[in-house]
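Q: got a structure for you, letters missing:
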């Protein structure tokens, strides 16, 4: 049977790069999206996976901050590809970028639910199909350097991303004996559509704060994901491609 991967938030930016890398690696892919804007991107990705890599994929709309939607996403994967999941990539995430005095309870709850609770939901639902596989299985959680250091106006985001690291380490210990590896990627500043839209002088100023002198590419993260999937002795680790901004 072909190997199967689920990726949340897999339609654009870092998620898109990881989705395409999974296809290149020969995985059938379950692509999750939330908004109508992302539906077309996800459909285009699905077509590209079939055309360029000859793998199958399905596109599933789900708000992964909700347990019931996560359940529907996992069930769709099982219904389409069978009773096992080889790789789970928890990548869905949002940010508020708001100072803590002005932020609303609704706003920070939404960040926590999307950036942390969705990871718990997906792990809880997917793990029964990942344990004790002969070839092993892998969970990769997208954290952030914000989970390793403080970032002003990102209290809710940093709290969620630090929680992702704690979850990663706990599950790695709990499921190591059952052939499930659990690791996290904590990206630094990566060139995505959001950064492309900022003033170029501001972008140069941002790059100058990075010891390596440049902003990372989405391929830096998808390449890290590929390494983790292919590293059978790696579990409970946080790998942070960040150009030297922080060295945990």
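A: Right, received. Where do you want to start? The shown structure was predicted, so the numbers you read here are calculated from the model rather than taken from an experiment.
Q: can we go C-alpha only for contacts and neighbour counts from here?
A: Will do.
Q: Could you give me the buried positions within stretch 50-62?
A: Taking 16 or more other C-alpha atoms under 10 Å as the neighbour-count basis, stretch 50-62 is seen to contain the buried residues 53, 55, 56, 57, 58, 59, 60, 61, 62.
Q: here's the one I want to compare it with:
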């Protein structure tokens, strides 16, 4: 489904980002994984090394210099711009509104929102320069649509990702560059491992399918959006939530 595509994936060292790398590689893409966690990236790369000429680079998505350096390295290595980008890098710093510090608000917004904007801009520029018809997939969250107790910073950042996605889709459509967002619900990742068990059991009761999702289910949605099978989809937000809050 993605044979011959060059794909850059942020947040590739664990969770959804790692699953995207594995699914994309299995579908024939050449994968460039980017993450701050070098050890995690090495583990991801080891999982897919036998399927192609994949690479990993350390990248701080909240830094324009780091993001631009990533695109320069990709150009140097592959003599091309990515045809696909998945923005999966994200963090949480959960506290209720009155206890949340300005520092933790800024950290989450800088990675989740500013980081998405910076990579969209850098990848979009590279696609335009190289006249690439591309697909950008931004990982938002159901929380960006519904809000959540203790996550004003996270919810704001993920709502902003939806806004970036829809705006960039309008700007880039005439160049045959598609931009979409995936809104995961509760997925089994390192982020959800910190949720107390009693709250997790209560959450499962609210999910019509009765379980948490797994990262591969998000990655499969990303693969669809990255492929020609979704060639007339742009500016969309696709919820992958097991029916939570339908």
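A: Received, thanks. All of these numbers come straight from a predicted model, not from anything done at the bench.
Q: Return the subset of the buried residues of stretch 50-62 of structure 1 lying in strands.
A: Within the buried residues of stretch 50-62 of structure 1, membership in strands is found for 57, 58, 59, 60, 61, as judged by DSSP state E.
Q: Roughly how far does the spatially most central residue of structure 1 sit from residue 100 of structure 1?
A: For structure 1, the residue nearest the mean C-alpha position is residue 91 (1.9 Å; C-alpha atoms, centre = their mean). The gap separating residue 91 of structure 1 from residue 100 of structure 1 is 24 Å, by C-alpha to C-alpha, to the nearest Å.
Q: The longest helix that structure 2 contains maps to which residues in structure 1?
A: Longest helix in structure 2 by number of residues, with DSSP state H as the criterion: helix 152-172. Aligned using TM-score structural alignment, helix 152-172 of structure 2 spans residues 155-175 in structure 1.
Q: and that stretch, how far from structure 2 on average?
A: Compared with structure 2 after fitting, stretch 155-175 of structure 1 deviates on average by 0.6 Å (mean C-alpha distance after the TM-score superposition for structure 1).
Q: Could you say whether the residue of structure 2 most remote from its centre sits in a helix, a strand or coil?
A: Distance from the centre of structure 2 peaks at residue 98, with 28.9 Å (C-alpha atoms, centre = their mean). What DSSP: H, G, I helix; E, B strand; the rest coil gives for residue 98 of structure 2 is coil.
Q: what does it align to in structure 1?
A: Using TM-score structural alignment, residue 98 of structure 2 lines up with residue 101 in structure 1.
Q: do the same with residue 127 of structure 2
A: Residue 127 of structure 2 maps onto residue 130 in structure 1, by TM-score structural alignment.
Q: check which helix or strand covers the nearest residue to its match once chain neighbours are set aside.
A: Once flanking residues are discounted, residue 130 of structure 1 sits nearest to residue 85: 5.3 Å by C-alpha to C-alpha, 6 or more residues apart in numbering. Using DSSP states H and E, residue 85 of structure 1 sits within no helix or strand.
Q: Tell me where structure 1 has helices.
A: For structure 1, the helices defined by DSSP H occupy 13-24, 36-48, 67-81, 105-112, 118-126, 155-175, 193-196, 200-208, 218-229.
Q: Including mean neighbour count and distance to residue 3 of structure 1, could those helices go into JSON lines?
A: Converted to JSON lines, the helices of structure 1 look like this (neighbours: other C-alpha atoms under 10 Å; distance: least, C-alpha to C-alpha, whole Å):
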{"stretch": "helix 13-24", "mean neighbour count": "22", "distance to residue 3 of structure 1": "10"}
{"stretch": "helix 36-48", "mean neighbour count": "16", "distance to residue 3 of structure 1": "16"}
{"stretch": "helix 67-81", "mean neighbour count": "18", "distance to residue 3 of structure 1": "9"}
{"stretch": "helix 105-112", "mean neighbour count": "16", "distance to residue 3 of structure 1": "31"}
{"stretch": "helix 118-126", "mean neighbour count": "21", "distance to residue 3 of structure 1": "14"}
{"stretch": "helix 155-175", "mean neighbour count": "21", "distance to residue 3 of structure 1": "20"}
{"stretch": "helix 193-196", "mean neighbour count": "11", "distance to residue 3 of structure 1": "30"}
{"stretch": "helix 200-208", "mean neighbour count": "13", "distance to residue 3 of structure 1": "38"}
{"stretch": "helix 218-229", "mean neighbour count": "19", "distance to residue 3 of structure 1": "12"}
